[in-house]
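1. quick one: sequence plus predicted model below, questions after.
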Amino acid sequence: MPGKQWAKNCVSSRLCYSTKVLPVSEFAAEIDRFLDALWMERGLSRNTLAAYRRDLSGFARWLGEQRQSTLLAARREDLLAYLAARIADEAKPRTTARLLSSLRRFYQQAVRDGYLQVDPSDRIEAPRLGRSLPKSLTEIDVERLINVPDTNTALGLRDRAMLELLYASGLRVSELVELRVLQLNLRQGVVRTLGKGSKERLVP
């Protein structure tokens, strides 16, 4: 299994990964500073920023417990050991790759801001990701799903409209739930929405 072999090539030992919680104040300031800079520069969504926070907080806790170290004092071997421990703990390759991406972004920003001279995540290879085929609904499945809401009720009408809009426009669920009436142009038949990275797009 590629993920397992990758873990063995880095550093093995399930024992080096712990889930005990350290006081958030020990690493929160470093993470907050990074997330503020990321939001200012790239305008990332709240969900994306929250994912960065989870990844960095988990690594920071592990550093404090297992290495008596901090985010800005971490070495390359610390990152390798943590990633290997996550894989040994049954983390999926895609999850591990995302975690490494979060760490890279954090340390690249720390070098740019002058907090570090050397990026400890440099030249660390991510585990290989297998290609998964997309799952799609048949036309009959879609019709059944759309017909589930009870259109005799206001709530059912709302749900039916949401399902119809998702099916017809290809909107993301996150875009749909954030949609406002002012973003609908019924005359032109388009929806104005903000996608990933706060980029505006018109959806027919």
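-> Looks like it arrived, so ask away.

2. please make it C-alpha for all contacts and neighbour counts, starting now.
-> Will do.

3. can you tell me how far residue 129 sits from residue 6?
-> The gap separating residue 129 from residue 6 is 12 Å, by CA to CA, to the nearest Å.

4. please apply the same query to residue 42.
-> Distance of residue 42 to residue 6, computed by CA to CA: 32 Å.

5. hmm, back to that, neighbour-wise, which of residue 129 and residue 6 wins?
-> Neighbour count, other CA atoms under 10 Å: between residue 129 and residue 6, residue 6 has more, with 20 against 14.

6. neighbours of the closest residue to the more buried one other than its chain neighbours, how many?
-> If you skip the residues right next to it in sequence, residue 6 has residue 127 as its closest partner in space, 6.5 Å away by CA to CA, 6 or more residues apart in numbering. If you count neighbours by other CA under 10 Å, residue 127 ends up with 21.

7. second structure for comparison follows:
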Amino acid sequence: MFGLRSEHTREAYRRDLQTFHAWLGAVRGHTDLAVEVGDIEVYARHLREDRGEKRKTVARRLSTLSALYKRLMVTGHSERNPADPALVSRGDTRTADTPPPGCRAPTSNPSSRPPMNATRRATWPTRAPPC
């Protein structure tokens, strides 16, 4: 954290690491950093579902963990990065082209697709379509 200039960024990283450390102790019964990808996925789900954190907050917290594990790999204290973005989802990945949860995806029939907006992205009605 020494290379970070902003005190706000350093404080956010400290909070992110403290939150993870506390979760490890409470849920996993240990506070060492020897965790697997599955542990990071459970932690991300905990942040989203139990704590109600927003997608960007969860992504930042996971990025903090990824940076920590990268550093541990460089210094020889870890063999892998369980928080690698290629391995762990950063949050809700639903795009405008994906239907809301509980509804079926649009079919290939153009007449059944939602209307397109100016940026050519599907726009879903404000009301949930009948499923």
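-> Okay, I see it. Since the model is a prediction, treat every value here as computed from it, not as a measurement.

8. tell me who's in contact with the residue nearest to residue 6 of structure 1.
-> The contact partners of residue 127 of structure 1, taken as CA atoms under 8 Å, 6 or more residues apart in numbering, are 2, 3, 6, 93, 94, 96, 97.

9. which of the residues you listed has the largest number of neighbours?
-> Counting by other CA under 10 Å, top hit in the contacts of residue 127 of structure 1: residue 96 with 23 neighbours.

10. looking at structure 2, name the residue matched to that residue.
-> Taking TM-score structural alignment as the alignment basis, one finds that residue 96 of structure 1 is matched in structure 2 by residue 58.

11. ok, now residue 66 of structure 1?
-> In structure 2, the residue matched to residue 66 of structure 1 (TM-score structural alignment) is residue 27.

12. A helix includes that match, no?
-> Yes. Counting by DSSP: H, G, I helix; E, B strand; the rest coil, residue 27 of structure 2 is part of a helix.

13. so how far is residue 19 of structure 2 from it?
-> When distance is defined by CA to CA, residue 27 of structure 2 is 12 Å away from residue 19 of structure 2.

14. show me which of the two is the more surrounded one.
-> Each of residue 27 of structure 2 and residue 19 has its neighbours counted (other CA under 10 Å); residue 19 has more, 14 against 11.

15. which SSE is the more buried one in?
-> helix 7-23 (DSSP states H and E).

16. ok, now residue 7 of structure 1?
-> Using DSSP H and E, residue 7 of structure 1 sits within helix 2-10.

17. list the buried residues for the host helix or strand of residue 61 of structure 2?
-> Residue 61 of structure 2 belongs to helix 55-74 when assigned by DSSP H and E. Of all the residues in helix 55-74 of structure 2, those buried under the rule 16 or more other CA atoms under 10 Å are 55, 57-59, 61-70, 72.
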